[in-house]
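> coordinates only, sequence not included:
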């Protein structure tokens, strides 16, 4: 058995995002407002322009985005990408595997968030090979985005109490999944932290033998066509750790 492949530095995931240019109910083009319950997210803007709208205990804010902007935010931050023209982003996601496993929660209206079955139905997208093909997926993604915008408008009008309620709803929606995320986190993040700890201990006593295991790895595209995500069309790189 070989030594396997280490994951991308920091146990992060990397994807290329082309933000939706669909106009929303408020006339702004862009993606679906949502938050992450356990993972931070970072952006490196590589093309176009737009804004990131956020909502937190600090209130509502607009953050301009242009090529070269580097921006990140912590779990619980409600965020919505607005595409003012050709907005493309390299997304660096903390805790690779957790967002794909349901770490993200849409800002649907509260009555939908309060019902796990309704939430799951509203968040789901059909398979691209079913009736209607890709057009059906695009229609469902846009409908999902518009429902999230409906709840987002309520949040912005509702103040801190509405945000607290959203956080509580999000916690309830992911509670049953969170225990299963630990193994993913341990393999993707904690293992890397522990390895660095061992390296520092060795280096402090003058032992650099771990450097003999230096290696280079190339991530392959996980999806060939761009798929429909929360904020736009995206493709991810396969950069997860692989055991030997």
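Noted; the coordinates are in hand. Predicted model only: the values in this text are computed from it and were never measured.
> okay, CA-based contacts and neighbour counts for the rest of this
Noted.
> for residue 138, which non-adjacent residue is closest in space?
Excluding the flanking residues, the one nearest residue 138 by C-alpha to C-alpha, 6 or more residues apart in numbering is residue 228, at 7.1 Å.
> contact partners for the one you found?
Shown in contact with residue 228 (C-alpha atoms under 8 Å, 6 or more residues apart in numbering): 137-138, 141, 234.
> also residue 80?
Residue 80 neighbours (C-alpha under 8 Å, 6+ apart): 30-34, 52-54, 231.
> out of those residues, who's nearest residue 62?
residue 53 (4.5 Å; C-alpha to C-alpha).
> what's the longest helix along the chain packed up against?
If you go by DSSP state H, the chain has its longest helix at helix 133-185. Contacts defined by 3 or more C-alpha pairs under 8 Å, 6 or more residues apart in numbering; DSSP states H and E place helix 133-185 against strand 59-66, helix 110-113, helix 116-123, strand 227-228.
> rebuild these as JSON lines, extending it with distance to residue 48.
Converted to JSON lines, the helices and strands packed on helix 133-185 look like this (distance: least, C-alpha to C-alpha, whole Å):
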{"stretch": "strand 59-66", "distance to residue 48": "6"}
{"stretch": "helix 110-113", "distance to residue 48": "33"}
{"stretch": "helix 116-123", "distance to residue 48": "28"}
{"stretch": "strand 227-228", "distance to residue 48": "19"}
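> do you know which of those lies nearest residue 81?
strand 59-66 (9.3 Å).
> what's the first helix or strand after the closest one?
Next along the chain after strand 59-66, taking DSSP states H and E as the criterion, comes strand 70-73.
> before we go on, here's another structure to hold up against the first:
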């Protein structure tokens, strides 16, 4: 018997978050097609390329790189890696994020020019999208193009100054997200940390020759995304929310 069971989140394995990303296919001022450069401060991100071709540009304290993407490619990178997706044609990606819930709760800061990073209010004024549905596309592209301006400056500064060129941006990003940290900690404690603790308890039980967790096993199912076509930083997102699931009892 399969019944719909809304309510408290049942985290995906390892406390990850997943979404299907269709990378923007609108050309940017520099002639490339794709998304907005940004950085995560607490979460690692992984890609499994479903279809199409393109590249991901990355910039961190180790330097700049451009990594080709094609169907079947898997890559991942740590928090602190500024990244920008470039779409050469039909690029679709299954994104995997650590600490399920944190990216959706704001664990991302766009590489805006410094005047938009002075405080959280200034950042939100520059990045909040307007309109609904398809009407959001123009403001999403304006936000992307603004982020590209700051990104270009960061790349130029890195060429001249090395890793220190990123210090001011990282410091500004930290200030912007600090008001969210109490919420982030709660989400982490209820998600990835809880699952890790449950694994530890299971190992302890197995070592003692018992396995009470085996008696409560279920199959969980998300038959379709819970939201289609959300305007994200890199493209349109089909989002999966584990609070709306089916459990086979």
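Nice, I can see it. This is a predicted model, so every value here is computed, not measured.
> before we move on, the earlier item: quick one: map the residue nearest to residue 138 of structure 1 onto structure 2.
The alignment partner of residue 228 of structure 1 in structure 2, by TM-score structural alignment, is residue 231.
> to which residue of structure 1 is residue 60 of structure 2 aligned?
In structure 1, residue 60 of structure 2 lands on residue 56 (TM-score structural alignment).
> I meant residue 212 of structure 2, not that one.
In structure 1, residue 212 of structure 2 lands on residue 209 (TM-score structural alignment).
> so what angle separates the directions of the longest helix of structure 1 and helix 116-123?
Orientation note: helix 133-185 of structure 1 sits at an angle of 130 degrees relative to helix 116-123 (axes from the mean of the first three to the mean of the last three C-alpha atoms, to 10 degrees).
> average offset between the helix or strand following helix 133-185 of structure 1 and structure 2?
Next in sequence after helix 133-185 of structure 1, counting helices and strands by DSSP H and E, comes helix 191-204. Superposed on structure 2, helix 191-204 of structure 1 shows a mean distance to its aligned partners of 0.5 Å (mean C-alpha distance after the TM-score superposition for structure 1).
> heading C-terminal from helix 191-204 of structure 1, find the next helix or strand.
Once the chain leaves helix 191-204 of structure 1, the next helix or strand it forms, by DSSP H and E, is strand 220-221.
> if we can go back for a sec, and the longest helix of structure 1, how far from the chain's centre?
Averaged C-alpha coordinates place helix 133-185 of structure 1 at 12 Å from its chain's average position (C-alpha atoms, centre = their mean, to the nearest Å).
> one more: stretch 78-97 of structure 1?
Taking the mean of its C-alpha atoms, stretch 78-97 of structure 1 sits 8 Å from the chain's own mean (C-alpha atoms, centre = their mean).
> which residue numbers in structure 2 go with it?
Mapping stretch 78-97 of structure 1 onto structure 2 (TM-score structural alignment) gives residues 82-101.
> burial count for the equivalent of residue 127 of structure 2 over in structure 1?
Using TM-score structural alignment, the equivalent of residue 127 of structure 2 in structure 1 is residue 123. Neighbourhood size, residue 123 of structure 1 [other C-alpha atoms under 10 Å]: 19.
> quick check: residue 123 of structure 1 touching residue 143?
No - using C-alpha atoms under 8 Å, residue 123 of structure 1 makes no contact with residue 143, being 9.7 Å away.
> roughly how far does the residue of structure 2 positioned farthest from its centre sit from residue 53 of structure 2?
Relative to the C-alpha centroid of structure 2, counting by C-alpha atoms, centre = their mean, residue 209 is the outermost residue, at 39.7 Å. Distance, residue 209 of structure 2 to residue 53 of structure 2, using C-alpha to C-alpha, to the nearest Å: 50 Å.
> next: residue 195 of structure 2.
Relative to residue 53 of structure 2, residue 195 of structure 2 is positioned 35 Å away (C-alpha to C-alpha).
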